[in-house]
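A.B. asks: just the structure for this:
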Amino acid sequence: MKIEHLQGLISAPFAPFNGNGKLDTNLIPSYYAFLKKNGITGAFINGSTGEGVSLTLEEKKEVAQAWADCTNHDADFKVMVFLGGTCLADCIDLAKHAYEIGLYAVSLTAPFYFKPANVDMLAQACIMVGESIPGMPLYYYHIPVLTGVNVPMYDLLKALDGKLPNFAGVKYTHEDFMDYQSCMSYQNGKYDMLWGRDENMLSALVLGAKGSVGSTFNYAAPLYYDLIAAFNANDLVKARELQQKSIDMIRLLGKYGGISVGKAYMKVTGIDLGEFRLPVKNMSAEQFESFKIDVESLNFDDFKSK
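C.D. replies: Alright, predicted model coming up:
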């Protein structure tokens, strides 16, 4: 299989819930249109931002089907499905479903309860799932802060090279730039290394990143495209200023409770996707009013998605 190297901003969409905490996939077509309008080139669905680990198997399929229904006509918008990791049989089921409904790729992370003892065991898990969908790209999702599995991705590339033809690369959500650069250079840049830390994008651009997957792209895509343009124009002063703006925006996630704050940012843009499911903490109505004041102080209207 020829490995395509994706470019631009790939959003990690939020799971759309109604006011009762029930999945509402009727919101997805307008969500897709919103992302397209802001230059987003793809979607990484059912991942951390999409609460994939809090969805049932059937809900994950429902989300995947809804994204397929509104994007399969669009060759310029790639949808990748996160499979999870603790039960490989479920991962294979979800992978086959994604293939059957015509989505672009799937992504697997390390099993994070019974963890792989070493990189060879992790590679075996990737091979087991990847071989179930031989005609579809499979990416590994490296996010050790959540999985607790922190093997060098350079070692995983070596362990999988030549053993899984549809292994496409890594969604790299970590801060090990030595490992990331080694992966970028491996086999003359054979594998697609998608960057996954929005607050460190500038550093990844320096190392040659062309495609990124991020949650803040949902609501601040213009900021990142301006950052990329400044970097490409060698205007590093402006690029650093824009990266700092990204960092300031992301700091509010920590101030108001974490990952759920992304949905509050979406609400400020005019899109209400409900709240996160337990055990994630959502902000109170009073906190949301304070949050809006902090967001305004960032001049969010100047760079938010519209």
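A.B. asks: please count neighbours and contacts with C-alpha atoms only from this point.
C.D. replies: Noted.
A.B. asks: where do the helices sit along the stretch 51-200 of the chain?
C.D. replies: Here the stretch 51-200 of the chain has its helices, by DSSP state H, counting those that start in this stretch, at 57-71, 88-100, 119-130, 144-147, 153-160, 177-185.
A.B. asks: pipe those helices into TSV and attach mean neighbour count and distance to Leu227 per row.
C.D. replies: Compiled in TSV, these are given as follows (neighbours: other CA atoms under 10 Å; distance: least, CA to CA, whole Å):
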stretch	mean neighbour count	distance to Leu227
helix 57-71	18	27
helix 88-100	19	33
helix 119-130	20	34
helix 144-147	13	26
helix 153-160	19	27
helix 177-185	18	19
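A.B. asks: adding distance to Glu289, write these out as a markdown table.
C.D. replies: Formatted as a markdown table, those follow (distance: least, CA to CA, whole Å):
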| stretch | distance to Glu289 |
| --- | --- |
| helix 57-71 | 30 |
| helix 88-100 | 39 |
| helix 119-130 | 45 |
| helix 144-147 | 30 |
| helix 153-160 | 42 |
| helix 177-185 | 38 |
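A.B. asks: let's see this one next, to set against the first:
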Amino acid sequence: MAPQKKLQGLVAATITPMTQNGEINLSVIGQYVDYLVNEQGVKNVFVNGTTGEGPSLSVQERKQLAEEWVAKGKDKLDQIIIHVGALSLPESKGLAKHAAEIRADGIAVIAPSFFKQVNKDGLVAFLREVASEAPGIPFYYYHIPPLTGIKISVEELLDGMKEQIPTFQGVKFSDKDLLDFGRCVKKNNQGQLVLLYGVDEQLLSALIMGADGAVGSTYNYLGRASNLLLEAFSNGDNVLAQKYQFSTQEFLSFVIAQGFGVAQTKAVMTLVSGIPMGPPRLPLLSASEEFIARVKARLEGVKNCPYS
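C.D. replies: Predicted structure coming up:
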């Protein structure tokens, strides 16, 4: 595997734009790229993950989206990571091979989660098989036990992972277990791996623990404020960083109370960016008009953050 710039900072977990008929809308990806870079200051993306409704898309749709992000992001984005996880090992391997062929900057894999009797050896064997199809690009494990129900600690997985998967470069850690995360940071004392945190409302806590950066849905529309948080933290101004975190937490606390998921994220992104993200794919239903009306006013408060 060729040496590559370390993945760090903010990574937007991208939304999959759809038409009102429920088809993927590739025509706005170029506009989406420019919006992330120019309006939010975010230059890394994580495509076809949870926010992107990856598990609800066909293999062909996932390939088309990956191709479009790589094509439109060339010379504009720093790194494009393609999530290639699936319940089916052959499908996941095929997606990994495709990501390598289109010259993505890395791949990520979620734990297959239908069969819950998964142990460490079985999971690592699955990940190894997928990663072997893309031997020239970095591989990241996508840890999200609240959705998968697979609760093998990342600290446990790190033991021997690099030896079994030479392209293993790090973890997207989407769990609130800061004990596990902290132990991962301690185990990674040489800094050979990238540890990216995936719970946006706890970003500052993860940075203090030693996170290299973050992957999340809110960086699509709160990227600028979150970048200011990163800057304040980097400058040693934890009081200012805390203020930015509290500002984003206030908004997220509000929307979570309204019922916040993929559909609502698409509605918020449409409001903020002006790019039509469309409805989610069934069985998810579109955000209600009431939700959109309530959120609109709150967004102005975050957008005009007094600490900027």
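A.B. asks: thinking again about what came up before, who wins for proximity to Ala33 of structure 1 among the helices of the stretch 51-200 of structure 1?
C.D. replies: Evaluated over the helices of the stretch 51-200 of structure 1, closeness to Ala33 of structure 1 peaks at helix 57-71, with 9.0 Å, by CA to CA.
A.B. asks: that closest one corresponds to what range in structure 2?
C.D. replies: Counting by TM-score structural alignment, helix 57-71 of structure 1 pairs with residues 59-73 of structure 2.
A.B. asks: so where is the longest helix along structure 1 in structure 2?
C.D. replies: Looking across structure 1 with DSSP state H, the single longest helix is helix 236-256. Aligned using TM-score structural alignment, helix 236-256 of structure 1 spans residues 238-258 in structure 2.
A.B. asks: how big's the offset between that stretch and structure 1?
C.D. replies: When structure 1 is overlaid, stretch 238-258 of structure 2 sits 1.8 Å from its aligned residues on average, using mean CA distance after the TM-score superposition for structure 1.
A.B. asks: buried set for that stretch?
C.D. replies: Neighbour counts over stretch 238-258 of structure 2 (16 or more other CA atoms under 10 Å) mark 238, 240-249, 251-252, 255 as buried.
A.B. asks: can I get those residues in CSV with distance to Val302 of structure 2?
C.D. replies: Output for those, formatted as CSV (distance: CA to CA, whole Å):
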residue, distance to Val302 of structure 2
Asn238, 19
Leu240, 15
Ala241, 15
Gln242, 14
Lys243, 12
Tyr244, 9
Gln245, 11
Phe246, 10
Ser247, 7
Thr248, 7
Gln249, 10
Phe251, 7
Leu252, 10
Val255, 13
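A.B. asks: out of those residues, which is nearest to Tyr221 of structure 2?
C.D. replies: For the buried residues of stretch 238-258 of structure 2, the residue nearest Tyr221 of structure 2 by CA to CA is Thr248; the value is 10.8 Å.
A.B. asks: residue contacts, the closest one?
C.D. replies: Applying CA atoms under 8 Å, 6 or more residues apart in numbering, we find Thr248 of structure 2 in contact with 201, 222, 225, 302.
A.B. asks: tell me, of those, which are also contacts in structure 1.
C.D. replies: On the basis of both residues aligned by TM-score structural alignment, their matches' CA atoms under 8 Å, what survives of the contacts of Thr248 of structure 2 in structure 1 is 201, 225.
A.B. asks: in strands only, show me the contacts of Thr248 of structure 2.
C.D. replies: Assignment to strands by DSSP state E places none of these there.
A.B. asks: CSV for the contacts of Thr248 of structure 2, including distance to Lys116 of structure 2 and neighbour count?
C.D. replies: As requested, the contacts of Thr248 of structure 2 are exported to CSV (distance: CA to CA, whole Å; neighbours: other CA atoms under 10 Å):
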residue, distance to Lys116 of structure 2, neighbour count
Glu201, 28, 20
Leu222, 35, 21
Ala225, 38, 24
Val302, 40, 17
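A.B. asks: what's the closest of the contacts of Thr248 of structure 2 to Met209 of structure 2?
C.D. replies: Nearest member of those to Met209 of structure 2, counting by CA to CA, is Glu201, at 14.5 Å.
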